[in-house]
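K.L.:
Provide a 3D model corresponding to the input given below.
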Amino acid sequence: MDRSLLRDDVYRRLRDAIVDGTFVPGEQLKDGDLAEWLGVSRTPVREALLRLGASGLVVAVPGRSTTVSTIDPRAVRDARDVLAAMHGLAVRETAGRLPEEEVSRMRDANRRFAEALSAGDVAAALDADEELHRVPVAALGNRALEAVLEQFEPLVRRAELLRFSGDGRTPVERHDRLIELLAAGDAEGAASVNFDIWHSLPADDPAAER
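P.N.:
From the prediction side, this is the model:
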C-alpha cells in the first residue's frame, strides 16, 4: 500500500476505535502493541497518534505514555462551536443549489438515522448522521473547511454517542426541517436549524466527563 494511504488508514482505524469505545478513556496506547494489532510498522502508528493528539483524542506525555483522553465538556463545546460554524457555512452556500439526487441522499440518510435510533444501533445512527451532514460539505467543495472538520469531528462524535443513546426524535425532526429549507433555498433558515442541531449536543452535561 502507498505510504500516504497506509498512514491515513492507520489513523482512521485508531480514530474509530477511540470514538466507538474500543479504546476507553484513560487507556494507555503503546505503539508496539498497536502496530502488532494493525499489522503495520510502528512509524504510521506514531504518526497517527500525533494526529489524534492534535484532535484531542489522545494525550501524550513525551518519553512516558500516550493515553486515550477523557471527554472534556469544554473541549467538546469548543469543537462543537467550530463544527457548527463550518457546517453553517456549507448550508448557507449550498441552499437552493443542491441537485435533487443530493437532497434525496440526505432524506435517505435521515430515514436510516431514524431506523438505527429505533433499533438502538448508535454506531449506525452516527454513520447516517455524518453522511447527511456531509452532503452540503461535499457539494461546497471547500478543502480548508473539510480539513477543519476532519480534525475536530472525531472529538464531537464521541459526545454524540451520549446524545443518540437517548431520545433521538428531535434530531430526526430537525434533520427533516434542515433538508426542506435547503431544498427551498432558504439559506438563513437552514443555517438557523443547523445551529440548533449542533448546539443540542450535551457538551455541558457532567455525565460527559467520562
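K.L.:
use CA for all of it now, contacts and neighbours both
P.N.:
OK.
K.L.:
Mind listing what's buried along stretch 10-20?
P.N.:
Of the residues in stretch 10-20, Val10, Tyr11, Leu14, Arg15, Asp16, Ile18, Val19 count as buried by neighbour count, 16 or more other CA atoms under 10 Å.
K.L.:
among these, which are in helices?
P.N.:
For the buried residues of stretch 10-20, membership in helices holds for Val10, Tyr11, Leu14, Arg15, Asp16, Ile18, Val19, with DSSP state H as the criterion.
K.L.:
Count the residues that sit near the nearest residue to Leu117 once chain neighbours are set aside.
P.N.:
Nearest residue to Leu117 in three dimensions, chain neighbours excluded: Ala125, at 5.9 Å (CA to CA, 6 or more residues apart in numbering). Neighbour count for Ala125, taken as other CA atoms under 10 Å: 27.
K.L.:
Now the second one, please; I'll put the structures next to each other:
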Amino acid sequence: MPTPPPQGIHKRSLLRNDVYESIRDAIIDGTFAPGERLRDPELESWLGVSRTPIREALLRLERAGLIVSQPGRATTVAPLDPGSTVSAQQVVAAMHELATRLAVPQLGQSGLAAMGRANTAFAAAIKNNDADAALAADDAFHSVFVDACGNEMVPVLLEQAMPVLRRVERQRFSSHEAQHSVTAHAEIIRLAALGDADGAAQATRDNWLSLAGGAAR
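P.N.:
Below is the predicted model of the structure:
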C-alpha cells in the first residue's frame, strides 16, 4: 500500500522529547527534589500538554532511573543512590573511552579547536560557579569524540546512562572543586593532537571515573 501521509507524526515525536527533557532537567537541577511526588495534573498544567506525552516521558524517566513508579499509588523522584550512580558512571566511562579511541584517528584541526573552545568555556563556567554553563560546555567537549566515533550505539547507551550521573555532575559543577577537570580536558586534547588514541581514550576514561564519590570529572 502507499505510504500514508505523516499526519503530524514528527511533531508528536518532538513534543514527546520536549516533555521528557523538561521533566528530566527539572529533576537534575533540583526543581523536583528526591522523593517528591509527581502528579499528572500538575505536570499537565506546568507543561501545557495532555496526559499522554507526560506518561510516555515518565516511563522513559523510570527506565533512566530518575523516577520510581508504584502503579496505582504514586510516582516520585528517585533518591540519589550511590550504587546506581556508580553503575551509570561505569557505562558512561566505557562509552566515552570507546568513542575517543575510535574518533582520534578521524579528528582534524577543526575538532581539536572545538574541544579547546569548549574547555575554555568550561573553565569560565566553573570560575563563575555556573553549573548550567559548565554542563553545556562539558557536553560540547565530549560530544566532539561521540560525533566523530562512527558508532551509532554509543550515543544511544549514553542517553540511557547519563541522566542518573547528571545530578551528581551538576552538584559538583556548582563549585570550584571541578577546576581539575579543566586540566584533565587539556591533557585529553594534547594526546588527541598527537594521534595517541589509546592514551586519549584512557585519559577520557579516568576523567569520567574521577566523578566517583561525588568528585567532578
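K.L.:
can you tell me how far the closest residue to Ser175 of the second structure other than its chain neighbours sits from Glu177 of the second structure?
P.N.:
In space, Ser175 of the second structure comes closest to Asn129 once its chain neighbours are excluded; the distance is 5.6 Å by CA to CA, 6+ apart. With distances defined as CA to CA, to the nearest Å, the gap from Asn129 of the second structure to Glu177 of the second structure amounts to 10 Å.
K.L.:
got it, and Asp130 of the second structure?
P.N.:
Counting by CA to CA, the gap between Asp130 of the second structure and Glu177 of the second structure amounts to 13 Å.
K.L.:
can you tell me what part of the second structure stretch 138-147 of the first structure aligns to?
P.N.:
Here stretch 138-147 of the first structure aligns to the second structure at residues 147-156, judged by TM-score structural alignment.
K.L.:
Could you look up the SS state of whichever residue in the first structure pairs up with Val49 of the second structure?
P.N.:
When the two structures are superposed using TM-score structural alignment, Val49 of the second structure falls opposite Val40 in the first structure. Counting by DSSP: H, G, I helix; E, B strand; the rest coil, the backbone at Val40 of the first structure sits in coil.
K.L.:
which residues touch Glu188 of the first structure?
P.N.:
In this structure, Glu188 of the first structure makes contact with Arg92, judged by CA atoms under 8 Å, 6 or more residues apart in numbering.
K.L.:
What does it correspond to in the second structure?
P.N.:
Residue-level alignment of Glu188 of the first structure against the second structure, with TM-score structural alignment as criterion, gives Asp198.
K.L.:
One more: Ala128 of the first structure?
P.N.:
Correspondence of Ala128 of the first structure to the second structure, assessed by TM-score structural alignment: Ala137.
K.L.:
again, but for Val91 of the first structure
P.N.:
Structural alignment (TM-score structural alignment) places Val91 of the first structure against Thr100 in the second structure.
K.L.:
distance of its match from Ala197 of the second structure?
P.N.:
To Ala197 of the second structure, Thr100 of the second structure is 7 Å away according to CA to CA.
K.L.:
Same question for Thr75 of the second structure.
P.N.:
44 Å.
K.L.:
Check Gly83 of the second structure too.
P.N.:
When distances are taken as CA to CA, Gly83 of the second structure and Ala197 of the second structure turn out to be 30 Å apart.
K.L.:
so which strand or helix has the residue sitting nearest the centre point of the first structure?
P.N.:
The residue lying closest to the centre of the first structure (CA atoms, centre = their mean) is Glu153, at 3.5 Å. Secondary-structure assignment from DSSP states H and E places Glu153 of the first structure in helix 143-164.
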